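>>> got a predicted structure here, sequence first:
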Amino acid sequence: MDFLSPLIEISAAIDSARSTESLLKILARRTAEACGVERCSIFLWRDNRLVPAMAQFASGATAPNLWQAFAALEPCGLDDAPVLARALRERRVVLVQEPLEGGLFPPHWIETFDPGSLLVVPLLRRDRFVGVLVLDNRSGGAPITEAHVRLARAIGAQAALAIASARLEEETRNRLRETETLRTVGRVIGSTLDLQEVARRITREAARVVGADSAGIYVEDNRSLRPLAGYRIPREFLETLRTEAIVHPDTPRPGRFLGEPRKSLWSDDVRNDPAFGHEVFRRFPVQSIVVTPLQALDEWVGVLVCAWWTQRRRLAPGELRLIEGIATQAALAIINARLYAKADAMAVQRERMRMDSILHDTLSQTLFSVALRLGLFLHECRSAKLRPKLEAIKQDVALMMAQVRQLLAPGPTGDHGFSARIQGLVHEFRNLSGIPAEFTQHGDGGRLGPQVQEALQKTFEEGLAVVARQGHQGRVTILLELSTDEVQFELADDDGGAPAGVERLTEPPADWGFDRTVQRIKSLSGKIEFWNRPSGFRLRGTLPLP
């Protein structure tokens, strides 16, 4: 048999191919023609399985039904077709005269294609398995003999080189195309930080790049997978998919029904695929689906789902890679959008706290000033008609101060914020009364909790009001001493105060207005005492620290 002429013709035909598909088509037909058999089928090795890639008659005749049956074949492992495993293991052409014997092929292959005799030619390139050529004559045709083996072996070596080179070139083009696609998708996704809009764009781009009928994103929410966004969801399923979680909150781990959360799961026949046995896939007539985890920076966000409702769709390896690349970008975009939303909310909260602090301190000091002035007026007022009115106004001011403290958060609770408020209080008292006053603190005021700070501030306000009403001319000091487990506080006036000769008061006079102060300190498990210095007045006490 003349080997050279067919090899030259096949080589020239291969050179004219413009794509992997056209290469496989030319290779299958010319190989069948050169070997003098009816038909040649090509199976390519992908992910440890043989995938049907091309089948041609030597005559160029078409048989649409047979082609559809061939294209619909499931990828098979070597265990499913022992004769293919033998050709690979022995690295030689295997001649089969009786395909029906010994379970050499899956039964449905024999039933569908009815081979009479055939050759299985392993395609090897540098010890790498590229695929197989299957040359056959249908049942009743001329038998294939040993005379075909040598030519088939030579063509197989040439075919393996051509296919490997074409796949490498195609892989390079696909990688470049995937990179460009991911860059485009990244620009689209990254053009906004609004979480809902980010998710909507992700679903749109994912559906577009793989030609899916629909796409959706489900995110983890309280141990469930809940819908975040969808693209081209059928109207009859929209409301259900929009409102219902895929996984019930009682599920120990969201996504468990998807198997390994780091791995994509897909099927071109969802209805008959046991991997998609979850109830949700029975409720909706999905034909093909790919579910890809949204994961980045070791954080599992949720899943990206692409679905085909109207027809079955088998994903090529490059398409699955592309979807996984989009999913990684999507996870990062969702994480960033969440962080941005959280930062935005924190900024709003910080601004609110800042304004609350300003209003709290400003209004508190203003109302304290008003109350102090009213106290001075009441002290000097001799009009029986005017005093009740001033008392009523003073009560209203006190009520306003209480409401301000309830409605607005106090100023900063750290050492600087509290110290600044007390310093402001002393400054306001000094300006209004003309009485010298100073504040001294020893220890870290940042250890004072909000309730202790509030109690101390009110105590000092009320103490200063008493001093102002008495019209003292001495000097006022406020002192804070913080120890390991308590804070000692003191307000002292070195002029006037309690009756002469009284060193200590068990209870302050009613007109001093310290009833609430005493109750407040005791409610915090503290103590307060009132002392009379030989020429002045002092309140002193302690409050426990956490």
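Looks like it came in fine.

>>> only C-alpha atoms from now on, for both contacts and neighbour counts.
Will do.

>>> start to end distance for stretch 107-123?
End-to-end distance for stretch 107-123: 24 Å, by Cα to Cα, to the nearest Å.

>>> and that stretch, how far out from the chain's middle?
Distance of stretch 107-123 from its chain centroid, counting by Cα atoms, centre = their mean, to the nearest Å, is 50 Å.

>>> tell me the buried residues in that stretch?
114-123 (16 or more other Cα atoms under 10 Å).

>>> what does stretch 148-168 give?
Using 16+ other Cα under 10 Å as the test for burial, stretch 148-168 gives 148-149, 151-153, 155-156, 158-164, 166-167.

>>> before we move on, what about stretch 128-144?
The neighbour-count check on stretch 128-144 (16+ other Cα under 10 Å) flags 129-138, 144 as buried.

>>> how far is that stretch from where the chain is centred?
Between the centre of stretch 128-144 and the centre of its chain there are 52 Å (Cα atoms, centre = their mean).

>>> got the contact list for that stretch?
Here stretch 128-144 makes contact (Cα atoms under 8 Å, 6 or more residues apart in numbering) with 32, 37-45, 50, 84, 88, 95, 97, 113-124, 156, 160, 163-164.

>>> below is structure B, check it against A:
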Amino acid sequence: MDAETGGGNAVQPYGDDFVTHRVDQAKDLIVTQSRLRGLLRASRMVASDLSLPVVLTRIVEAACDLVDARYGALGVISHDQNLEQFVHVGFDESMVRRIGDLPRGKGILGLLIREPYPLRLDDITTDHRADGFPAGHPPMHSFLGVPIRIGTKVFGNLYLTDKQNASRFTAEDEELVQALAASAGVAIENARLFEESQRRQRWLQASTDITRHLLAEGPNPLELIARRAQEIAVADFSAVLLPRESAEELIVEVATGEYPDGLVGAVVPASDPLAGQNGPLMVIPLVASGESVGALVLGRRIEGRLFTDADIDMASGFVGHIALALELAQARADRDRIAVLEERDRIARDLHDHVIQRIFATAIGLQGLVSRTDGAKQEDRLAAYIDDLDETIGQIRTTIFQLRRRGRNDVPSLRGQILDIVDDATVSLGFAPHLRFEGALDSTVCNVVGEHLVAVLREALSNVARHASATQVYVTVWSTDGQVRLDVIDNGVGGVNPDGRDSSSGLVNMRSRAQELGGKFIVFSPLGAGTRLSWSARTRAPDPPGGMDPSDGTGPGGGRDRSSGTGPDGGTDRSSGTGPSGG
């Protein structure tokens, strides 16, 4: 064929069409090279940081620049196939406020979650699968969505809308964004692994610090647990919940951060703690020895990002360590408590076996000397010494009982209730009353009589605190020969008239209690000389109440009456029947 005539349609080697064709090819090549350089630049940019939030934002920015999209977003998919995080570009703050809640994975966004393949739409508003836009959302038309994979698992999706220099995204745009998504998957995995390693290190460090704090018996361990967990989980509030007597209820023991007023002390159902709180919540059970001993609750504001699977995993490890540390600390506290109780029992035993018996033997020896002593004066002095020894034995026995009961959480005995009332009165009186027991109180006095005696003692000490202006109070409780007697003596202003019209209802009640139990109630209160109150009753409540005289032979003035009984430790108990002055 003639080269000059050449078939009519061939491009002439150096004609205008040939040059134009070559120029167009050169332009396409330049554009392609430019876009490839843009892709390389975008890949370098997303891989230049190890902070996951920064990496996610850079991926969206690079994708928008690469295909000239006005708006872009990256949605992170949660385990329940919703969007747990939504990183967006192109929206200013006022626009975000108008839109409100971020997308959770409905409509076209949800389609990409269910079917993770690239998707291009010329106009998203006309697609029947679209869910529409919320009020305040800017208009959008062209759409390009591409999944981001880490290995075989879909991490999330890139969403790009409104191509600015054309009406729609092209197949070449799709290929470029797919290439960027592949690089982004590697960058995300590196950043996520780095961030998780850093967070795991912080959780482990917090576990170590709290365990050390617990084993050192530091103050407020639960508050420290809640505060550290809130800091590391980047939560807005945290709470530690402990079980109540009912297994179906928990009580909020401590709470930190932005929590509603009155949350501490609130009782919540164990099946759904803090169900009324808005925003993302993470509830991790505290499990020790296979049993739930409470829960750690972490929460964020309603606009905060959801907790991830990694958050739950790391918090669970932290809580597991803390539950074990709490169990160890409790075991250590129990061991120390047992050691203290054993030491108190040893001291009490030594006091009884050695000290009391030696004093008792001395008192018996002195009693033997009384009958062989000439002169009333010397006899009185020896008797006074014997009384002092009796008083000392009674005080030591009271101390033994206090040592043996302190730290025990069982139902208090009558002696224990009396000790508690005297301890409570120390605050209102401004000083500690002197207390003395005589006789086997707990084994002889029935519950009904004991309740009356406790009520009378409480009222008597209350009257002293309010009216007597006393600086000393002596409380003595006798139980002997089927009778129990309570004496309360103070050195206050006196002048109480139990039979006059001004007699208080408290004194009337004391008298009625004594009469109901077949006992007596006597008050001796000369003006300016203090008050002596003596209340007595049968140790067993009469049925019906009788009127017998329960006096044990010692009036309120106190003659010398030595009766043997059994103290709380099973030893012999000697009562002098005298007041604190020994007269």
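Done, it's in. Remember, it's a predicted structure, so these values are computed and weren't measured experimentally.

>>> report the TM-score for the pair.
Here the superposed chains carry a TM-score of 0.54, computed using TM-score structural alignment, normalised by the length of structure 1; 373 aligned residues with a Cα RMSD of 4.8 Å.

>>> circling back to that earlier point, so which of the buried residues of stretch 107-123 of structure 1 are in strands?
The members of these that map onto strands under DSSP state E are 115-123.

>>> elements contacting whatever helix or strand residue 465 of structure 1 lives in?
According to DSSP states H and E, residue 465 of structure 1 maps onto helix 450-470. Judged by 3 or more Cα pairs under 8 Å, 6 or more residues apart in numbering; DSSP states H and E, the packing partners of helix 450-470 of structure 1 are helix 317-380, helix 415-433, strand 486-493, helix 515-523.

>>> so where is the second one in structure 2?
I take that to be helix 415-433 of structure 1. The alignment of helix 415-433 of structure 1 onto structure 2 (TM-score structural alignment) covers no residues at all.

>>> buried residues of that helix, list them for me.
Quick answer for helix 415-433 of structure 1 (16+ other Cα under 10 Å): 417-419, 421-426, 428-430, 433.

>>> okay, angle between it and helix 450-470 too, please.
With axes from the mean of the first three to the mean of the last three Cα atoms, to 10 degrees as the basis, helix 415-433 of structure 1 and helix 450-470 are set at 10 degrees to each other.

>>> just want the angle from the following helix or strand past helix 415-433 of structure 1 to helix 450-470.
Downstream of helix 415-433 of structure 1, the first helix or strand assigned by DSSP H and E is strand 437-442. If you take the same axes, to 10 degrees, strand 437-442 of structure 1 sits at 150 degrees to helix 450-470.

>>> who touches strand 437-442 of structure 1?
Strand 437-442 of structure 1 has contacts (Cα under 8 Å, 6+ apart) with 422-423, 426-427, 429-430, 475-482.

>>> now do stretch 226-234 of structure 2
Under the contact criterion Cα under 8 Å, 6+ apart, stretch 226-234 of structure 2 has outside partners 199, 202-203, 206, 236-240, 254-257, 296, 298, 311, 315.

>>> return the residue of structure 1 aligned against residue 73 of structure 2.
By TM-score structural alignment, residue 73 of structure 2 lines up with residue 41.

>>> give me the residues contacting the helix or strand encompassing that match.
Following DSSP H and E, one finds residue 41 of structure 1 within strand 39-46. With Cα under 8 Å, 6+ apart as the test, strand 39-46 of structure 1 has contacts from 24, 28-29, 31-32, 50-58, 129-137.

>>> equivalent analysis for stretch 282-293 of structure 2, please.
By Cα under 8 Å, 6+ apart, the residues outside stretch 282-293 of structure 2 that reach it are 242-243, 294-299, 307, 312, 315-316, 319-320, 323-324, 327.

>>> in that stretch, which residues are buried?
282-288, 293.

>>> just the element for residue 254 of structure 2, please.
Short version, using DSSP H and E: residue 254 of structure 2 is in strand 249-257.

>>> what is the helix or strand following that strand packed up against?
Remark: after strand 249-257 of structure 2, the chain's next helix or strand is strand 267-269, criterion DSSP H and E. Counting contacts by 3+ Cα pairs under 8 Å, 6+ apart, strand 267-269 of structure 2 packs against strand 249-257.

>>> which helices and strands sit right next to the strand it packs on?
Using 3+ Cα pairs under 8 Å, 6+ apart: strand 249-257 of structure 2 touches helix 221-233, strand 237-243, strand 267-269.

>>> between those, which one is closest to residue 382 of structure 2.
helix 221-233 (59.1 Å; Cα to Cα).

>>> mean distance, the closest one to its aligned residues in structure 1?
Once fitted to structure 1, helix 221-233 of structure 2 is off its aligned match by 2.8 Å on average (mean Cα distance after the TM-score superposition for structure 1).

>>> so that helix versus strand 249-257, what angle?
Using the same axes, to 10 degrees: helix 221-233 of structure 2 against strand 249-257 is 60 degrees.

>>> so stretch 477-485 of structure 2 matches what in structure 1?
Using TM-score structural alignment, stretch 477-485 of structure 2 finds no match anywhere in structure 1.

>>> which parts of the stretch 351-500 of structure 2 are helices?
With DSSP state H, counting those that start in this stretch applied, the stretch 351-500 of structure 2 shows helices at 357-370, 376-405, 414-429, 441-444, 447-463, listed in chain order.

>>> what residues of the first one count as buried?
Taking 16+ other Cα under 10 Å as the neighbour-count basis, helix 357-370 of structure 2 is seen to contain the buried residues 359-360, 363, 367, 370.

>>> show residues contacting it.
In contact with helix 357-370 of structure 2 (Cα under 8 Å, 6+ apart) are residues 379, 382-383, 386, 389-390, 393.

>>> filter the residues you listed down to the buried ones, PyMOL style.
Here is the PyMOL command that selects the buried residues among those (16+ other Cα under 10 Å):
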select buried, resi 379+382+383+386+389+390+393
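
>>> dump the contacts of helix 357-370 of structure 2 into CSV; add distance to residue 271 of structure 2 as well.
Shown next, in CSV, are these (distance: Cα to Cα, whole Å):
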residue, distance to residue 271 of structure 2
379, 78
382, 74
383, 72
386, 68
389, 63
390, 61
393, 57
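
>>> perfect, I'm done here.
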